[in-house]
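S.K.: A structural model of the following input is requested.
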Amino acid sequence: LLGPNGAGKTTLISVICGLVTPSSGTISVAGHDIIRDYKAARSTIGLVPQELHTDAFEKVIDTVQFSRGLFGKPRDDAFIEKILRDLTLWDKRNSKIMELSGGMKRRVMIAKALAHEPRILFLDEPTAGVDVELRKDMWRLVRRLRETGVTIILTTHYIEEAEEMADRVGVINKGQ
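M.R.: Next up is the predicted model:
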C-alpha cells in the first residue's frame, strides 16, 4: 500500500485490524466481519504497527509468548524459538526490551505479530528508521512468509520497496 505521509495508510490498516471503528460500511477478513466477529477476524491477522508498543521491563521471550496466548494459542516453545531465531533474536531472548536497540525492538514487534501464526500480516512502514541490515533481514523474512502462504500487506512511501517486494501495489492518497 503505497502513499505519501498522511495519506491514510495507517488509518486503513487500523480499521481492517479492528483497532478503529469504521464510520460506514463493513469489513470482512477471511470471511469474518471485523465488528460482529472481531475475535475470529483478528485471530487471522498479525500487525506490526509503526510505533513500538511493548513493556520496556519485559523479557523478549515473555512478550512474544504472551502475544501468542492472547489469541488462545497453546504454548509452543519450539515455534517461538524458531521465530526468534529467524529474526536473530534468540540470543536476546532473556534481555529486557529496554536493553535493545531500535532495530531489535522492531524485530520483537514482528515476532509478536507472528506468534499466533496469522494468515495475514500487516507491516505498517516496516523499514522506517531501520538500518540496512535489518531492512535486508525483514525482506528475507517477508519472502519466506510469502512462500509459506502468509499474505503480507505493507505500507510504504518508498516506491522502490513497493516495486521490489509486491505482487500488487495499491496507491492511497488523501484517504482515496
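
S.K.: Going by C-alpha atoms from here, please, whenever you check contacts or count neighbours.
M.R.: Fine.

S.K.: can you map out the strands along the protein?
M.R.: Read by DSSP state E, the chain holds these strands, from start to end of the chain: 28-29, 32-33, 45-48, 120-124, 151-155.

S.K.: okay, those strands in JSON lines with mean neighbour count and distance to Lys9 next?
M.R.: Rendered in JSON lines, the data for these read as follows (neighbours: other Cα atoms under 10 Å; distance: least, Cα to Cα, whole Å):
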{"stretch": "strand 28-29", "mean neighbour count": "16", "distance to Lys9": "17"}
{"stretch": "strand 32-33", "mean neighbour count": "17", "distance to Lys9": "20"}
{"stretch": "strand 45-48", "mean neighbour count": "23", "distance to Lys9": "13"}
{"stretch": "strand 120-124", "mean neighbour count": "23", "distance to Lys9": "8"}
{"stretch": "strand 151-155", "mean neighbour count": "20", "distance to Lys9": "6"}
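
S.K.: Adding distance to Pro4, write those out as JSON lines.
M.R.: Compiled in JSON lines, these are given as follows (distance: least, Cα to Cα, whole Å):
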{"stretch": "strand 28-29", "distance to Pro4": "25"}
{"stretch": "strand 32-33", "distance to Pro4": "29"}
{"stretch": "strand 45-48", "distance to Pro4": "19"}
{"stretch": "strand 120-124", "distance to Pro4": "13"}
{"stretch": "strand 151-155", "distance to Pro4": "10"}
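
S.K.: this one as well, want them side by side:
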Amino acid sequence: MAPIISIRSLSKTYSNGFKALDNVSLDIEEGEIIALLGPNGAGKTTLISIVCGITNPSSGQVLVAGHDVVKDFRKTRGEIGLVPQELTTDMFETVVNTVSFSRGLNGKKPNPALVESLLRELTLFEKRNNALRELSGGMKRRVLIAKALSHEPRILFLDEPTAGVDVALRKDMWQLVSRLRQTGVT
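M.R.: Presented below is the predicted three-dimensional model:
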C-alpha cells in the first residue's frame, strides 16, 4: 500500500536566501502519528505548509493520497485538516459559524449534526454562539481543531498543538488524537 504522504527530495529556499528545508524525504503511512521535533527555525512549519499547499517548494515533490500537492491542489487540500500555530479567523464571528464556514470552504455541504458533534467533543457546545474574541486561549485552540476537522479530513496536522494550553486541555487533545487515529485519521 502506498503511503498517505510521500515526500521526495523536498527543499525550500526563501527569497532572502534562507534555506528552510534541504533535500527532505519521508513517507507517512495511513493512521501513523508522527512528531516533527527541532529548534525554532528548523523548518517544521515550512514542511507542514508545503504539504498543506500553503507554500510552494523550491524543489522536490509531495504526494498526498497519491496526488501532487502543487498540480492537484484541490484534491490534496480536501484530504488535509490544519491546526495552525495561531488563530487566523474573524474574532467577531461565532464559534458555530466559524466551524461551519470552514466546512464550506472545503467544498462540503452543510452538516449541522457533524458540527454539533465536533463542538460537543471539544467541549465548545455551550460556547457555540459566542464570538471568538470572548473565548479563552484554550477554547480558541479547540475552535482551530474543530475547524480543521469540519470537512472530515483523512490527514490532520497540528502545528504547535499544545503551545499555551493548560495541562487538562493538553490531555484532552491527545485523547482526541488517539480517537481520531482509531478512525483512520493520520
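
S.K.: what about the strands of structure 1, which gets the closest to Glu58 of structure 1?
M.R.: The closest approach between Glu58 of structure 1 and any of those, judged by Cα to Cα, belongs to strand 45-48 at 18.1 Å.

S.K.: average gap between the closest one and structure 2?
M.R.: Strand 45-48 of structure 1 differs from its equivalent in structure 2 by a mean of 0.2 Å after superposition (mean Cα distance after the TM-score superposition for structure 1).

S.K.: That strand aligns to what range in structure 2?
M.R.: Aligning strand 45-48 of structure 1 against structure 2 (TM-score structural alignment) gives residues 80-83.

S.K.: which residues touch that stretch?
M.R.: Outside stretch 80-83 of structure 2, the residues within contact range by Cα atoms under 8 Å, 6 or more residues apart in numbering are 52, 144-145, 147-149, 151-159, 161.

S.K.: quick one: which of those residues is nearest Thr88 of structure 2?
M.R.: Distances from Thr88 of structure 2 to those, taken as Cα to Cα, are shortest for Leu144 (8.7 Å).

S.K.: Now which residue in structure 1 aligns to that closest one?
M.R.: In structure 1, the residue paired with Leu144 of structure 2 according to TM-score structural alignment is Met109.

S.K.: Could you check how far the residue lying closest to that match once chain neighbours are set aside is from Leu154 of structure 1?
M.R.: If you skip the residues right next to it in sequence, Met109 of structure 1 has Val48 as its closest partner in space, 5.9 Å away by Cα to Cα, 6 or more residues apart in numbering. For Val48 of structure 1, the distance to Leu154 of structure 1 equals 9 Å [Cα to Cα, to the nearest Å].

S.K.: Give me the common contacts of those two.
M.R.: Shared contacts of Val48 of structure 1 and Leu154, counting by Cα under 8 Å, 6+ apart, come down to Phe122, Leu123, Asp124, Pro126.

S.K.: Farthest pair within those?
M.R.: The two members of the shared contacts of Val48 and Leu154 of structure 1 with the most space between them (Cα to Cα) are Phe122 and Pro126, at 9.3 Å.

S.K.: Need the residues touching each of the two.
M.R.: When Cα under 8 Å, 6+ apart defines a contact, the residues bordering Phe122 of structure 1 and Pro126 alike are Val48, Pro49, Leu154.

S.K.: wait, what's in contact with the last one?
M.R.: If you count contacts by Cα under 8 Å, 6+ apart, Leu154 of structure 1 has them with Leu1, Phe122, Leu123, Asp124, Glu125, Pro126.

S.K.: And the counterpart of the fourth one in structure 2, how far from Lys71 of structure 2?
M.R.: Right, the one you point to is Asp124 of structure 1. Alignment of Asp124 of structure 1 against structure 2 is given by TM-score structural alignment, with Asp159 as its counterpart. For Asp159 of structure 2, the distance to Lys71 of structure 2 (Cα to Cα) stands at 24 Å.

S.K.: Next one: the residue most central in space within structure 2 relative to Asn23 of structure 2, how far apart?
M.R.: With distances taken as Cα atoms, centre = their mean, structure 2 has Leu82 as the residue nearest its mean C-alpha position (1.4 Å). Note on Leu82 of structure 2: its distance to Asn23 of structure 2, by Cα to Cα, is 23 Å.
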